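Participant: Dropping the sequence and predicted coords here.
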Amino acid sequence: MCGIVGGIAADDVVPVILEGLRRLEYRGYDSAGLAFVDAQGELQRRRSVGRVAELAALQTKEEFRATIGIGHTRWATHGGIAEHNAHPLISHDEIAVVHNGIIENYQNLRSRLQSLGYRFTSETDTEVIAHLVHWYRQQLPTLLAAVQAASRELQGAYAFAVLSRRDPQELILHRKGCPLLLGIAAQGHFFASDVAALLPVTRRVIYLEDGDFARLQQNASSLQDVEGVLVQREEHWSQLSSAAIDLGPYRHFMQKEIYEQPRAVADTLEAALDGDFSIDQLWGKGAAERLQEIDRVLLLASGTSHYASLVGRQWIESIAGIPAAAELGHEYRYRESIPDPRQLIVTLSQSGETLDTYEALRHAQTLGHLHTLSICNVAESAIPRASALRFLTRAGPEIGVASTKAFTTQLVALYLLALSLGVLRGRVDATALHTHREALRQLPGSLQQALNLEPQIQLWANRFADKEHALFLGRGLHYPIALEGALKLKEISYIHAEAYPAGELKHGPLALVDRQMPVVVIAANDQLFEKVAANMQEVHARGGQLYVFTDLDSHYEGGEGVHVIRLPRHAGLLSPVLHAIPVQLLAYHAALVKGTDVDRPRNLAKAVTVE
């Protein structure tokens, strides 16, 4: 969940590291630090609790410079938020390490290193890496050899970079399960956990494979695989634009990303709506043949992506007629499951590096599941690379911790998967496919109409600011949207919110309803509307305050204690995509009223690369 960046160059790398950390701040943000070798050959470190701006202020004050350095922005896992736990971690003023991920056996390693005389100054798992590398560097001829030896003792998923005072002309990197990439610039070589950090200096990047070691020098770089064999990895030219990760005229990245959804959805749908509906073009070479071999689907994801999969499960069953299930990745890999060689395993992840989802995919593969498909927003990330088929959602970079446009683009990707499976099984003929595609063409425009409801939603948010709890209700396809709405409100406004299928209301949650408990209802004008209306009456009869998102054609009227906002006309099976917009806006404006940090909510980070 942390961000790492660094490099070695002919010129001063400190500004590059600080700017890279600023761009990575969304990944982790309770402390920041950097280490470098100064002109006198001494290892120096600067750390601060809080934002990268405080670290940058130190640089402005001291004006330190260096041609080699590593930096880190932290999201606390082991050890509290304190300067002594901030990275980089140092051993004997010689070895400095920045690290993303988890060292699972750090307690045993810590005890052994203490018995060897090493003194620990932090509660972090990272410090064992620094001391282990230092121990092996005393015995082995090169820093690379020391890192390779140390890595053989580490258990977990991680990526780290090592800087050594004894070896001031090189940096050593290692990746196992967490993202890491190299940047090749005219004046040097750089690394980061996210390409956005390197855009100010280069677009030439190389993504490390799992198990890779890299040795960076000013004018050269080399890679070895987990066995120590020299390897070449494909070089990429990043298409990510700096403008895409700039805030522009918006107050927050979350607001910007909410408003980018019509374009993100249109871009994601482009390949499906232009020309023929080519299944191989959508999902990858050989997709049509492979997808014809499956007779059930399992969707694996976490968090917001899991809620998208709950909608996708219903689409796959109703459109394609294929049994489907949705499961949390971190639960799936730790239970006894029954392998089915004809089951399609679908993984969803915004970053493509979500560790529990990635490990669930790997677990499925060890059980013999060969039919795997990823839906992801980052092309060169771990999950798509490990999957037989893949679909790239074209949401663009998502900086705000609370996912918005990644969610809606995942939804439309799942809709396309349901259509593809329906076509292959003969459930969706040419006429039906045309109807579905026309509905998809209308979707970006309808999303824009939903965004136009923001002023009304803003008024609602003012009434939520002093509440401590809220209920969200939905049924059928819209129950997952209620779950997503409750999650968004919790994430960024810190108002406790829970979501239930509306039919469950009388089975317990109704006991919570009073005038102080706002009840948000996703009441789309579908076949379940009358059932939901009856559930709303139960709330109203007990004095509950109803906040109802319905459709233009539902004719549901508001009144005392019943507040209604109408979206565009009911969008049929695509209705959940539209109803995601108002619950996002409600959470955003409630957080604004409460004055919380919208883009960086407490205790959370964007890229969940620890389990």
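Facilitator: Okay, I see it. Numbering: from 1, shown residues only.
Participant: Only C-alpha atoms from now on, for both contacts and neighbour counts.
Facilitator: Fine.
Participant: Now do the strands in the stretch 151-300 of the chain.
Facilitator: 156-164, 171-176, 181-185, 188-192, 204-207, 213-216, 221-224, 230-231, 235-237, 296-301 (DSSP state E, counting those that start in this stretch).
Participant: for the stretch 301-450 of the chain, same thing?
Facilitator: Going by DSSP E, counting those that start in this stretch, the stretch 301-450 of the chain shows strands at 324-328, 343-349, 372-376, 389-392.
Participant: and the second one, what does it pack onto?
Facilitator: Strand 343-349 makes packing contacts with strand 296-301, helix 303-315, helix 355-366, strand 372-376 when contacts are defined by 3 or more C-alpha pairs under 8 Å, 6 or more residues apart in numbering; DSSP states H and E.
Participant: in the stretch 1-150 of the chain, which spans are strands?
Facilitator: Counting by DSSP E, counting those that start in this stretch, the strands of the stretch 1-150 of the chain are 3-9, 31-37, 43-49, 68-74, 89-91, 95-103.
Participant: Show residues contacting the longest one.
Facilitator: This points to strand 95-103. Outside strand 95-103, the residues within contact range by C-alpha atoms under 8 Å, 6 or more residues apart in numbering are 1-4, 35, 70-72, 87-90, 125-127, 129-131, 133-134, 154-165, 178, 609-610.
Participant: and the angle for it with helix 355-366?
Facilitator: Relative orientation of strand 95-103 versus helix 355-366 (axes from the mean of the first three to the mean of the last three C-alpha atoms, to 10 degrees): 60 degrees.
Participant: again, but for the third one
Facilitator: If you take the same axes, to 10 degrees, strand 43-49 sits at 110 degrees to helix 355-366.
Participant: Output the contacting helices and strands for strand 43-49.
Facilitator: Under the contact definition 3+ C-alpha pairs under 8 Å, 6+ apart, strand 43-49 sits against strand 31-37, helix 52-62.
Participant: With mean neighbour count and distance to residue 579 added, can I get these in a markdown table?
Facilitator: Shown next, in a markdown table, are the helices and strands packed on strand 43-49 (neighbours: other C-alpha atoms under 10 Å; distance: least, C-alpha to C-alpha, whole Å):
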| stretch | mean neighbour count | distance to residue 579 |
| --- | --- | --- |
| strand 31-37 | 28 | 37 |
| helix 52-62 | 15 | 36 |
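Participant: mind checking which of these is nearest residue 593?
Facilitator: Closest approach to residue 593 among those is made by helix 52-62 (25.0 Å; C-alpha to C-alpha).
Participant: out of the contacts of strand 95-103, which are buried?
Facilitator: Among these, those classed as buried by 16 or more other C-alpha atoms under 10 Å are 1-4, 35, 70-72, 87-90, 125-127, 129-131, 133-134, 154, 157-165, 178, 609-610.
Participant: May I see the buried residues of stretch 4-24?
Facilitator: Going by neighbour count (16+ other C-alpha under 10 Å), the buried part of stretch 4-24 is 4-9, 12-14, 16-24.
Participant: ok, and here's another one to check against it:
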Amino acid sequence: MCGVIGMVCRRHNKDMGVIASRLLRSLEYRGYDSTGVACQDDQGRIFLRKDVGAPSALVKTLGIEDLEGRIICGQVRWATFGAVTRENSQPHEVRCKTHIYGAHNGNVTNTVEVKDFLVRRGHTVVSDNDGEMLVHAIEHHFALELGRHESARQADPLTRRECMRAAILEASRFLEGSYAAVIVDPATGWSWGIKSGSSLYAGVGAYEGNEFVLVSSDLTAVLNFTKNLIQLYEDEFVEYNDSEFAVFSLREHKVRTRQTGAVKVYAAGERIEAPVTRSKLRVEDTGLRKPFEYYMHQEIYASVDGTYKLSGLFEGGTPFNKELLRVACGAGIDGLHEAAARIASAQEFKESMKEFAAFRDSQIFEKLREAVNQALPAFKQDVFRKEFIAREFVSKHAPVLLDLAEELKSPDMKYRNMLAAKLLDAAAGRAEAAKFLKHAEDFTGAVLGAWRERARIYTISCGTSFHASKTASLFFNEIAGIDIIPLLPGNFRGQYAKSLRTGDVLVGISQSGETKDLIDIFNDVERLGLGIRKIAVVNNENSTLGQEKSDFYLPIMCGPEISVPATKSYMSQVMLFYHLAIMAAEKRDLPGARARRDSAARIPALIAETLRTTEEKIDKLAELLFLRPSMHILATRISSVAEEGALKIRETVLNHTQGIEASEFKHGPNTILGINS
């Protein structure tokens, strides 16, 4: 998978190595074969530190933590092209035709051809790594573009930026595959972040008054330093220094505005207006909280709140939020959700603070406060409990509203701020629940329509999401009597891609919403022009699948997935499809559907009870099994659960574990049983 970082600060930063170390460690889940960073100081000196090993260890042993400077470019590697060696680790600094350095994540699939092209043109290639080929390819075209100008102009920063843009465009025509990259021109200090099929996020901010622009493969890495994000879509690249940036089209591509449905086509090299927006994800939501010692343990318990919120969406809101709005209704809540959207979406945080304070100090708020205090006296204490905040702040605007309440707090305003935030959140949550239910209706309508017309319904996904989709197929079959075909991307291409027809429905399931295999399939299906419905199920609502590639999406609402093995997202995906299958059964007037809906509300509490009552037994079982080098998990009918359990063991214990349909166990797997199984 790999991951890249890039950052440019306005002034020399003594903590640049500390910042680089934090960023690299936050990407460790993306790669731990090799770690590296190039740090450039304000004198133009470049300090390259890279080697084989995980960032958690190497940031100390390589002295990365001690670096000072103004510019960093770094990478963590999960080896694909080239062995795990220092030479194949990144970043790569090259000087064959001109001087640049950079790093990438992803795969350049024509690496052999690119390497041959470069060697024949005089480049000294020292590794087998596709990242080096990418950096050399851009260097090659950068030198050609500079050569079109007289020597005096070649040092001009504006000329160099124009030449680098042209070089990136030319190299992208030659490089095949999916990747994101960071490229630095050390002569000017300008950098470029390229998003070509792999995730890349960009943000602007200040570190102790020192302005910066930051790019990273991981959103939470950016959010650890700023919440102000630069809008960057697939097939675009961002040119940046410490405080300025511009976004350009990497190749001709379309961007669809979901709000209006309008499609804008950008030509290669065209400048794109890219607004800075404030993230609605809180950094606090990505941290390790007490009493947990491991992210995965924390994420397992978070599935209780995630499924609770998701279940609430199908009922128009959680029980508490519906009661709060009922109490507030007498005081008049018209326009509250518009106010929440206006406050949370303001371009400047100061503007949001002003709007929030105006609402908190308004007469309508006083009426609401009196009504809530009288009807819900326990709320004054509940609203400050972390468990309550995690469970009952439900809207997309909740992170911003909580930040505002925190920012504006004072001893006499603390409760007023939290009440204002909760009222706005509840009103916004009700509007979002209505939108969610409409999309759930659209989903079941599309599925039922395809089923009645004898068209086919496919779910396409990878890893944990694939296991959830296989469970979804079971739900729809047994609850709604509808057949759904769950597939991995490669199997879809091999078995069905050439036999699609009008009326088919395609459901892409991805926690990140950035799974490249799914994006490619959605692009291919769109080009067929058959009018096939494309629906996304995502956790990251601002993702490529959610915002650009699907007709509409359904969110799983579980919060950021922090641990490497997906946990709470799996539970929320399964919960979502269970409810959708019930909705489809209700539309068909099938017996038992209403009873299932009523009992579904108990699922979050049952998950909590299971976790509470089995912790000791799980510890004992783990002690018994964790050193076993080979395990087999058997299941009947719900083999997807066995497969997901096996995946979790492989990801955490790193041993051989196989989940399998029980009847298949005797057809081969049983032959390898031994004292170690």
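Facilitator: Nice, thanks for sending it over. This is a predicted model, so every value here is computed, not measured.
Participant: follow-up on the earlier one: which of the strands of the stretch 151-300 of structure 1 is buried the deepest?
Facilitator: Ranked by mean neighbour count, the strands of the stretch 151-300 of structure 1 are led by strand 188-192 with a mean of 28 (mean count of other C-alpha atoms under 10 Å).
Participant: how about that strand, which residues of structure 2 does it hit?
Facilitator: Aligned by TM-score structural alignment, strand 188-192 of structure 1 corresponds to residues 212-216 of structure 2.
Participant: Name the surrounding residues that touch that stretch.
Facilitator: Contacts for stretch 212-216 of structure 2 (C-alpha under 8 Å, 6+ apart): 3-10, 193, 200-206, 222, 240-245.
Participant: By how much does it deviate from structure 1 on average?
Facilitator: After superposition onto structure 1, stretch 212-216 of structure 2 lies on average 1.5 Å away from the residues it aligns with, using mean C-alpha distance after the TM-score superposition for structure 1.
Participant: Pull the distance from that stretch to the chain's centre.
Facilitator: 17 Å (C-alpha atoms, centre = their mean, to the nearest Å).
Participant: And stretch 495-513 of structure 2, by the same measure?
Facilitator: Worked out by C-alpha atoms, centre = their mean, stretch 495-513 of structure 2 lies 21 Å from the chain centre.
Participant: now swap in stretch 635-645 of structure 2 and tell me
Facilitator: 26 Å.
Participant: same deal with stretch 162-172 of structure 2?
Facilitator: In this view, stretch 162-172 of structure 2 has its centroid 28 Å away from the chain centroid, taken as C-alpha atoms, centre = their mean.
Participant: For it, report the contacting residues that lie outside it.
Facilitator: Outside stretch 162-172 of structure 2, the residues within contact range by C-alpha under 8 Å, 6+ apart are 134, 137-142, 145-146, 250-251, 268-269.
Participant: before we move on, what about stretch 370-386 of structure 1?
Facilitator: By C-alpha under 8 Å, 6+ apart, stretch 370-386 of structure 1 touches 177, 179, 207, 283, 290-291, 294, 341-353, 358, 361, 387-397, 406, 410, 413.
Participant: Endpoint to endpoint, it covers what distance?
Facilitator: 11 Å (C-alpha to C-alpha, to the nearest Å).
Participant: Could you pull up the residues touching the counterpart of residue 75 of structure 2 in structure 1?
Facilitator: Aligned counterpart of residue 75 of structure 2 in structure 1: residue 72 (TM-score structural alignment). Shown in contact with residue 72 of structure 1 (C-alpha under 8 Å, 6+ apart): 2, 3, 4, 5, 21, 32, 33, 34, 87, 88, 98, 99.
Participant: Confirm residue 546 of structure 1 sits in a strand?
Facilitator: Yes - assigned with DSSP: H, G, I helix; E, B strand; the rest coil, residue 546 of structure 1 falls within a strand.
Participant: quick one: what's aligned to it in structure 2?
Facilitator: Checking with TM-score structural alignment, residue 546 of structure 1 has no match.
Participant: Quick one: map residue 127 of structure 1 onto structure 2.
Facilitator: Aligned partner of residue 127 of structure 1 by TM-score structural alignment: residue 132.
Participant: who's in contact with the closest residue to that match other than its chain neighbours?
Facilitator: With C-alpha to C-alpha, 6 or more residues apart in numbering as the criterion, residue 132 of structure 2 has its nearest non-adjacent residue at 5.8 Å, and that residue is residue 92. Contact analysis of residue 92 of structure 2 by C-alpha under 8 Å, 6+ apart lists 101, 102, 103, 131, 132, 135.
Participant: In structure 1, what residue corresponds to residue 20 of structure 2?
Facilitator: So, by TM-score structural alignment, residue 20 of structure 2 is matched to residue 17.
Participant: Report the separation between the residue lying closest to its match once chain neighbours are set aside and residue 506 of structure 1.
Facilitator: With C-alpha to C-alpha, 6+ apart as the criterion, residue 17 of structure 1 has its nearest non-adjacent residue at 5.6 Å, and that residue is residue 6. Going from residue 6 of structure 1 to residue 506 of structure 1 by C-alpha to C-alpha gives 56 Å.
Participant: now do residue 255 of structure 1
Facilitator: 36 Å.
Participant: export the strands of the stretch 1-150 of structure 1 to JSON lines and tack on distance to residue 323 of structure 1?
Facilitator: Shown next, in JSON lines, are the strands of the stretch 1-150 of structure 1 (distance: least, C-alpha to C-alpha, whole Å):
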{"stretch": "strand 3-9", "distance to residue 323 of structure 1": "40"}
{"stretch": "strand 31-37", "distance to residue 323 of structure 1": "46"}
{"stretch": "strand 43-49", "distance to residue 323 of structure 1": "50"}
{"stretch": "strand 68-74", "distance to residue 323 of structure 1": "42"}
{"stretch": "strand 89-91", "distance to residue 323 of structure 1": "50"}
{"stretch": "strand 95-103", "distance to residue 323 of structure 1": "36"}
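Participant: so which of those gets nearest residue 438 of structure 1?
Facilitator: Using C-alpha to C-alpha, the strands of the stretch 1-150 of structure 1 put strand 3-9 closest to residue 438 of structure 1, at 41.8 Å.
Participant: distance from the closest one to structure 2 after superposition?
Facilitator: Mean for strand 3-9 of structure 1 is 1.6 Å (mean C-alpha distance after the TM-score superposition for structure 1).
Participant: For that strand, which helices and strands make contact with it?
Facilitator: Packed against strand 3-9 of structure 1, as judged by 3+ C-alpha pairs under 8 Å, 6+ apart, are the following elements: helix 14-24, strand 68-74, strand 95-103, strand 188-192.
Participant: Can you check what angle separates it from strand 31-37?
Facilitator: Using the same axes, to 10 degrees, one finds that strand 3-9 of structure 1 and strand 31-37 are set 20 degrees apart in direction.
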